[in-house]
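Asks: need a 3D model of the following:
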Amino acid sequence: MIRFVGAGPGASDLITVRGLKIIKEADVIIYAGSLVNKELLEYAGKECQIFNSAVMTLEEVIQVMVDSEEKGLDTVRLHTGDPCLYGAVREQMDILEQKNIPYESCPGVSSFCGAASVLNLEYTLPGVSQSVVITRVSGRTPVPDKESIESFAAHQATMVIFLSTGMLEELSKRLIEGGYQEDSPAAIVYKATWKDEKTFLCTVGSLAMTADENKISKTALIIIGDVLSRGRYERSQLYHPNFSTQFRKGVSE
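Replies: Reported below is the predicted structural model:
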């Protein structure tokens, strides 16, 4: 059995209980290089074989899985955050299906959740934003034209932008072309929940300058939106005394 496991956003104690149990029982672990906290590997058994996928191709990763399966070993593919976001897992799963090798997934806490916790931020403030756009800037690997930064920016929803720290001048330009202002609230969260995490509140127009001044060039999330301003927002109806739910009858004024 191949088990895809989300390692969480960084801190070793933010992996799920299920994920930790799977790691402890693994015979083979293939982990995603510097993106996964190596403290998690300390929970592996003494006989566990450990491979760093940062120096491997897809074909080499699959070969380790195939070899392990032939030996009747339990293999863990340990991805950062939750594998469903920028984890390149579908291509692995498709090959495993072609080879009739069983697999399953264990979700993890995504770094976009970790970033919110670091900032004590709610992405979906009533009356401000009720949607979160998770995306990235097109770089060495493309993004579909229909998912351009400009098109998403036009909605003025909360945006969480992955894998784009090295292209912040372009990102700012495209956000402004899409409808944001230069002084629209923004944040840079470096290595959320890791011991060396850093956060910087800034504006859309000052993203590149803020990153340069603080020597941030990778492993950071960019957050855009009015939820960062912590200004006016509407009270949640769910807990309003006049709002009835299945479990509580509202009291009219």
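Asks: make it CA atoms for all contacts and neighbour counts henceforth
Replies: Will do.
Asks: what residues does the longest helix seen in the chain touch?
Replies: The residue-count maximum for a helix in the chain (DSSP state H) belongs to helix 58-70. Residues from elsewhere that reach helix 58-70 (Cα atoms under 8 Å, 6 or more residues apart in numbering): 1-2, 28, 30, 53, 74-75, 92, 95-96, 101.
Asks: and with 10 Å instead?
Replies: Taking contacts as Cα atoms under 10 Å, 6 or more residues apart in numbering, the residues outside helix 58-70 that touch it are 1-2, 27-31, 49, 51-53, 55-57, 71-77, 88, 91-93, 95-96, 99, 101-102.
Asks: report the buried members of those residues.
Replies: Applying a neighbour-count criterion of 16 or more other Cα atoms under 10 Å, the buried members of the contacts of helix 58-70 are 2, 27-31, 51, 53, 73-77, 92-93, 96.
Asks: keep only those of the residues you listed that are in helices.
Replies: For the buried ones among the contacts of helix 58-70, secondary structure assignment (DSSP H) places 92-93, 96 in helices.
Asks: got CSV for those residues, with distance to Phe112 too?
Replies: Converted to CSV, these look like this (distance: Cα to Cα, whole Å):
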residue, distance to Phe112
Gln92, 24
Met93, 24
Leu96, 29
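Asks: so which of those residues is the closest to Lys218?
Replies: Gln92 (25.3 Å; Cα to Cα).
Asks: show me where the protein has its helices.
Replies: Assignment of helices within the chain using DSSP H yields the ranges 17-25, 58-70, 90-98, 111-119, 149-153, 168-178, 207-213.
Asks: tell me how far the third one is from the chain's mean position?
Replies: Read it as helix 90-98. Chain-centre distance of helix 90-98: 22 Å, with Cα atoms, centre = their mean, to the nearest Å.
Asks: will you turn the helices of the chain into TSV that also has distance to Phe200?
Replies: As requested, the helices of the chain are exported to TSV (distance: least, Cα to Cα, whole Å):
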stretch	distance to Phe200
helix 17-25	31
helix 58-70	35
helix 90-98	34
helix 111-119	10
helix 149-153	21
helix 168-178	14
helix 207-213	7
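Asks: please enumerate the strands of the stretch 151-253 of the chain.
Replies: For the stretch 151-253 of the chain, the strands defined by DSSP state E, counting those that start in this stretch cover 158-162, 185-190, 198-203, 220-224.
Asks: turn these into TSV, including distance to Met65.
Replies: As requested, the strands of the stretch 151-253 of the chain are exported to TSV (distance: least, Cα to Cα, whole Å):
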stretch	distance to Met65
strand 158-162	28
strand 185-190	32
strand 198-203	36
strand 220-224	30
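Asks: to compare with the earlier structure, here is another sequence to fold:
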Amino acid sequence: MTVHFIGAGPGAADLLTVRAVELLRKSPVCLYAGTYLDPEVLGYCAPEAELLDTQGLDLDEIVEHCARAHARGADVARLCSGDPSIYSALTEQKRRLDARGIPWDVTPGVPAYAAAAALLGAELTVPELTQSVVLTRTRARSTAMPESESLANFARTRATLILHLAITRVRTLAAELSLEYGADCPVAVVYRASQPEQQVLRGTLADIADRVEAAGLRQAAVILVGRALADSLDCAQSHLYDPARDRSHLTR
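Replies: This is a model prediction of the structure:
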């Protein structure tokens, strides 16, 4: 028996990996985060599978369900929104499973920020403009942030910034980020990327809060900030594809 942590992607059922689909089909138990999941994803589960929405459970209760499945030798598909490598509580769940001797593995998924960038048709790393992407969040009703990871510290890099779990504080954040990025810096807010109700708001740090508040967005949205998001860019050419690059050693 194994608990399979599976990245459910941004929500769309057709963005799951082939491995994820196979695990869902053969797992007798599926624990899923219903808040962010398109119900079509559960269509990959067997008709007789036990389905449990975990949004009302704490971690100990979730692990207890895994332990019960383990006792009867039933695999568990533990669906996480996006990719398990960020903001999935994977570390805490692994620790509890290890303490009980319950095996587990991880199957990656499409992260929400990647789905958002695809919807925007944006490359987040543009030659000589920005070559780094910062994935972070802010604190509201959530776990404290490390002191070294303040938004101001990240803003000084002027890298493409991806903010999760921050939509309710967009006005405060936009004002703070304007100090480093400039009020005219492009911003995009993507709500439920890849799902039927997906929504894209584009603007600048000066006006994005007005747009978000007018749309009434309160959850399930990713905020992207940076010059790489501009509609048109006259950027430098990547060295990898530059015609002037010496490729003779590649054809020997």
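Asks: most tightly packed of the strands of the stretch 151-253 of structure 1?
Replies: Most buried of the strands of the stretch 151-253 of structure 1, by mean neighbour count (mean count of other Cα atoms under 10 Å): strand 220-224, with a mean of 25.
Asks: counting by contacts, list what that strand packs against.
Replies: helix 111-119, strand 132-136, strand 158-162, helix 168-178, strand 185-190, strand 198-203 (3 or more Cα pairs under 10 Å, 6 or more residues apart in numbering; DSSP states H and E).
Asks: could I get these as CSV with distance to Gly8 of structure 1?
Replies: Converted to CSV, those look like this (distance: least, Cα to Cα, whole Å):
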stretch, distance to Gly8 of structure 1
helix 111-119, 7
strand 132-136, 17
strand 158-162, 15
helix 168-178, 25
strand 185-190, 15
strand 198-203, 17
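Asks: between the ones you listed, which one is nearest to Leu125 of structure 1?
Replies: It's strand 158-162; of these, that one is closest to Leu125 of structure 1 (Cα to Cα) at 9.6 Å.
Asks: which residues in structure 2 does the closest one align to?
Replies: Counting by TM-score structural alignment, strand 158-162 of structure 1 falls onto residues 160-164 of structure 2.
Asks: which residue packs closest to the equivalent of Ala221 of structure 2 over in structure 1, ignoring adjacent ones?
Replies: The criterion is TM-score structural alignment: under it, Ala221 of structure 2 has Ala220 as its aligned partner in structure 1. Leaving aside its sequence neighbours, Ala220 of structure 1 sits nearest to Tyr190 (Cα to Cα, 6 or more residues apart in numbering; 4.1 Å).
Asks: how near is the one you found to Leu14 of structure 1?
Replies: Look at Tyr190 of structure 1 and Leu14 of structure 1: by Cα to Cα, to the nearest Å, they are 17 Å apart.
Asks: please apply the same query to Leu35 of structure 1.
Replies: Applying Cα to Cα, one obtains 14 Å for the distance of Leu35 of structure 1 from Leu14 of structure 1.
Asks: what's around Asn242 of structure 1, how many residues?
Replies: A total of 14 residues lie near Asn242 of structure 1 under the criterion other Cα atoms under 10 Å.
Asks: map it across to structure 2 for me.
Replies: Alignment note: Asn242 of structure 1 maps to Ala244 in structure 2; criterion TM-score structural alignment.
Asks: what's the spacing between its match and Leu250 of structure 2?
Replies: As for Ala244 of structure 2, its distance to Leu250 of structure 2 is 14 Å (criterion: Cα to Cα).
Asks: try Ala74 of structure 2
Replies: With distances taken as Cα to Cα, Ala74 of structure 2 is found 50 Å from Leu250 of structure 2.
Asks: do the same with Gly216 of structure 2
Replies: Distance, Gly216 of structure 2 to Leu250 of structure 2, using Cα to Cα: 53 Å.
Asks: name the nearest residue to Leu40 of structure 1, ignoring sequence neighbours.
Replies: Sequence neighbours aside, Ser12 is the residue nearest to Leu40 of structure 1 in space, at 5.8 Å (criterion: Cα to Cα, 6+ apart).
Asks: correct me if wrong: the one you found contacts Glu39.
Replies: Yes: in terms of Cα atoms under 10 Å, Ser12 of structure 1 counts as a neighbour of Glu39; the distance is 6.2 Å.
Asks: higher neighbour count, these two?
Replies: In terms of neighbours (other Cα under 10 Å), Ser12 is the more surrounded of Ser12 of structure 1 and Glu39; the figures are 18 against 12.
Asks: can you tell me how far the more buried one sits from Glu104 of structure 1?
Replies: Per Cα to Cα, Ser12 of structure 1 is found 22 Å from Glu104 of structure 1.
Asks: repeat for Ser148 of structure 1
Replies: When Cα to Cα is applied, the distance between Ser148 of structure 1 and Glu104 of structure 1 equals 32 Å.
Asks: do the same with Val55 of structure 1
Replies: Taken as Cα to Cα, the spacing of Val55 of structure 1 relative to Glu104 of structure 1 amounts to 24 Å.
Asks: and for Ile134 of structure 1?
Replies: The gap separating Ile134 of structure 1 from Glu104 of structure 1 is 24 Å, by Cα to Cα.
Asks: and what of Val5 of structure 1?
Replies: Distance, Val5 of structure 1 to Glu104 of structure 1, by Cα to Cα: 9 Å.
Asks: now Lys195 of structure 1
Replies: Relative to Glu104 of structure 1, Lys195 of structure 1 is positioned 30 Å away (criterion: Cα to Cα).
Asks: touching, Leu224 of structure 2 and Ala117? I think so.
Replies: Yes: with the criterion set as Cα under 10 Å, Leu224 of structure 2 and Ala117 qualify as a contacting pair; they are 8.5 Å apart.
Asks: before we move on, back to that, nearest to Met209 of structure 1, of the strands of the stretch 151-253 of structure 1?
Replies: Between Met209 of structure 1 and these, the shortest separation by Cα to Cα is 9.4 Å, and it involves strand 198-203.
Asks: that closest one: average distance to aligned residues in structure 2?
Replies: Once fitted to structure 2, strand 198-203 of structure 1 is off its aligned match by 0.9 Å on average (mean Cα distance after the TM-score superposition for structure 1).
Asks: and the residue lying closest to Asp105 of structure 2 once chain neighbours are set aside, how far is that from Val29 of structure 2?
Replies: Distances taken as Cα to Cα, 6+ apart put His4 closest to Asp105 of structure 2, at 5.2 Å, once the chain neighbours are dropped. Applying Cα to Cα, one obtains 10 Å for the distance of His4 of structure 2 from Val29 of structure 2.
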